[in-house]
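1. Next comes the sequence, and after it the predicted model I'd like to discuss.
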Amino acid sequence: MIEKINLNNILFLDIETVPEYKNYRGLDLETQQLWEQKTQYQRKDEVSAEDFYERAGIWAEFGKIITISVGYFINKADIRNFRVTSFWGEEKKILQDFTNLLNTHFNGAQHILCGHNAKEFDIPFIARRMIINEIALPDKLNLFGKKPWEVPHLDTLELWKFGDYKHFTSLKLLTKVLGIPSPKDDIDGSEVAHVYYVENDIDRIITYCEKDVIAVAQIFLKLRREDLLIEDEIIHV
C-alpha cells in the first residue's frame, strides 16, 4: 500500500535527453549506419535516417542526458517541504553528482526512486549512460539478479495502470484528469533538443524538468488522497 510509504524515503526524479550530437553529420560513418538500422522500423518510408536524427535523444546509445532533476520531501511534525534540485552540465559530471546523491542520502533499504514512466525510460537510460561513461552503478540502479519485488522503484504510470499493461497515460494527461497544474505550460519533450542546441537555453530546460518532478510528486500525493503541494511548500535548492 503506497499510503504506508514514508514520503521522506522517496526520491522523485526526471531526466531530459537530447541527441548526442547537434546533427546527424556529427556521427561517424559506422554510427550513421547503425542509426539507420536501429530506426528503420520507426521511420516512415519518406523519412531519411538523417531527418529522423532529431529523435535520437530517446535512445541511450545515440543520446545523452543534459539534466537530472530530483525532488524529496522533508516532513517534520506538521511542517511539509518538498525540495527540488537539478544536476546539469557535462554528462559525466551530471551522472557522478547523481550517483553521489544516491550513495550518500538515498542508499538505505527503505529508500525508493519514483518517476513517471521511469521504469521504462529514465532509470534504464541513466544506467546505460553510466556504463557508457564508465561510472559504477549505485545500488539503487544495479538491478542484476534482483527479483521484481526487490527493485526499489515506483512508477506513477504503472500505479495508474492498475494492472492494465496495454494502457499508456502521458504525464500531461494524467495531471489534467487529476486536477494538477500542468508541467507542460512552456515546452514539451519534443522541443528540448531545439532549446538546447539552437537556443542554448539550459535554464529553460531545467525549469521544465523540475516542473515534471513536482508533477510526479503531486500525482503520488493524489494517489494517496493527500493534499497537493502549495507553492510555499516547494523549495528550489
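-> Okay, I see it.
2. Could you use CA atoms for every contact and neighbour count after this?
-> OK.
3. can you tell me which strand in the chain is longest?
-> Using DSSP state E, we find that the single longest strand of the chain is strand 63-76.
4. Give me the helices and strands touching that strand, please.
-> Applying 3 or more C-alpha pairs under 8 Å, 6 or more residues apart in numbering; DSSP states H and E, one finds that strand 63-76 makes contact with strand 10-19, strand 79-88, helix 91-105, helix 123-132, helix 202-223.
5. and here's the other structure:
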Amino acid sequence: MLRKNEIKNVLFLDIETVPQYEVWNNLSNEEKELFDLKTKYQRKDGYSAEEFYLRAGIWAEFGKIVCISVGYFKKKNEIETFRVTSFSGVDERKILLDFKCLLDNHFNQKHHLLCAHNGKEFDFPYIARRMVIHQIELPEKLNLFGKKPWEISHLDTMDLWKFGDYKHYTSLKLLTHVLGVPSPKEDIDGSEVADIFYKEKNIQRIVDYCERDTVAVAQVFLRLNNQPILNEEAIVKIKKEAFRPLFNQ
C-alpha cells in the first residue's frame, strides 16, 4: 500500500470500448472468419459468431476505444480534491494520441503509477494494443518490452483485493458495495455502451459513465489504503481541452 503523500503520483483511469463496426455485415469475409476462430471457445453450442459480435468490443483486435477517463488527486490550500477528465469521440487515434500526450508530458517519471480496476488484464493491454495497431509509439508507462515485473508502474484495484488469490474475480460494482463506496453504476452498464455509441450517438452519456467508474476506482483505492473516501464536493471535472496543463492546476 502507498503512503498518504504518494497517492498524488497515481493516475487513475477507465476505458470504454465498442465493436469496430456497428453490425456484423460490415466486416470483411476475412475478418468474419478470424472473429469466428477467435471466439469459438467462448461461444456456447449453437451460438454463432454473428450473434457473438455484440461482445466484440472486449477484444482489442475487433474493438476500439471511444473513451478514456483519467483522474488524479490534487491538494490545494489544504483541500484534497480529485480531478477527472476524459478523452472521447469517434476518432480513436486522436483519443490515443491525447492520452499519450498526457503520459509523455505530465506522467512520465519513475514514481508515477497507473491504476485501474482489472487494468492489468484489460485497460492497460487494450490501450497498448490499439496504439500499436494505429502505429503510435508507446509511452513509457505502457511499454513493457524487456521490463521486469517490479519495473512495471501499474496498480490494479482488483489485483490488490485478491491478496494473492489468483482465482478470485471481483467486479468494481461488488467491491464498491462491500467497501461502502457510492456505486458508479447509476445510468448504464458496459453491455449498453455499444448501442449508446452507435444508435443513440450519445458520447456524453458514455463519458459520464466512464468518469464515474474512474472516481469509483480512486475511492476503492483510498479504502484499500485505509483512508477516508472523498465527498462529492471534492470531485472536480475538468474540460478535456485543459488536459495539457492538467498537473499544473
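-> It's in. Predicted model only: the values in this text are computed from it and were never measured.
6. rewinding a little: make a markdown table from the helices and strands packed on strand 63-76 of the first structure and add distance to Phe168 of the first structure to it.
-> What follows is those, written out as a markdown table (distance: least, C-alpha to C-alpha, whole Å):
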| stretch | distance to Phe168 of the first structure |
| --- | --- |
| strand 10-19 | 18 |
| strand 79-88 | 26 |
| helix 91-105 | 28 |
| helix 123-132 | 18 |
| helix 202-223 | 15 |
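7. most packed of the ones you listed?
-> Of these, the one with the most neighbours on average (mean count of other C-alpha atoms under 10 Å) is strand 10-19, at a mean of 24.
8. Identify all contacting residues around it.
-> In this structure, residues lying in contact with strand 10-19 of the first structure by C-alpha atoms under 8 Å, 6 or more residues apart in numbering are 53-58, 62-73, 106, 111-116, 118, 122, 189, 192-193, 196, 205, 209-210, 212-213, 216-217.
9. do that again at 7 Å, thanks
-> Contact with strand 10-19 of the first structure is made by 54-57, 62-72, 111-115, 122, 192-193, 209, 212-213, 217, as judged by C-alpha atoms under 7 Å, 6 or more residues apart in numbering.
10. Pull up the aligned stretch in the second structure for that strand.
-> Using TM-score structural alignment, strand 10-19 of the first structure corresponds to residues 10-19 of the second structure.
11. what's the mean deviation for the matching stretch versus the first structure?
-> The superposed stretch 10-19 of the second structure is, by mean C-alpha distance after the TM-score superposition for the first structure, a mean 0.2 Å from where its aligned residues fall in the first structure.
12. what distance separates that stretch from the centre of its chain?
-> 2 Å (C-alpha atoms, centre = their mean, to the nearest Å).
13. Please apply the same query to stretch 46-63 of the first structure.
-> 19 Å.
14. again, but for stretch 100-110 of the first structure
-> Centre to centre, stretch against its chain (C-alpha atoms, centre = their mean), the figure for stretch 100-110 of the first structure is 18 Å.
15. now stretch 75-85 of the second structure
-> The mean C-alpha position of stretch 75-85 of the second structure is separated from the chain mean by 21 Å, C-alpha atoms, centre = their mean.
16. Could you do stretch 105-113 of the second structure as well?
-> Centre-to-centre, stretch 105-113 of the second structure and its host chain are 18 Å apart (C-alpha atoms, centre = their mean).
17. Quick check: end-to-end length of it?
-> End-to-end span of stretch 105-113 of the second structure (C-alpha to C-alpha, to the nearest Å): 14 Å.
18. Of all the residues in that stretch, which ones are buried?
-> Buried positions in stretch 105-113 of the second structure, judged by neighbour count with 16 or more other C-alpha atoms under 10 Å: 106-107, 112-113.
19. try stretch 147-167 of the second structure
-> The neighbour-count check on stretch 147-167 of the second structure (16+ other C-alpha under 10 Å) flags 152-159, 161 as buried.
20. This completes my enquiry, with thanks.
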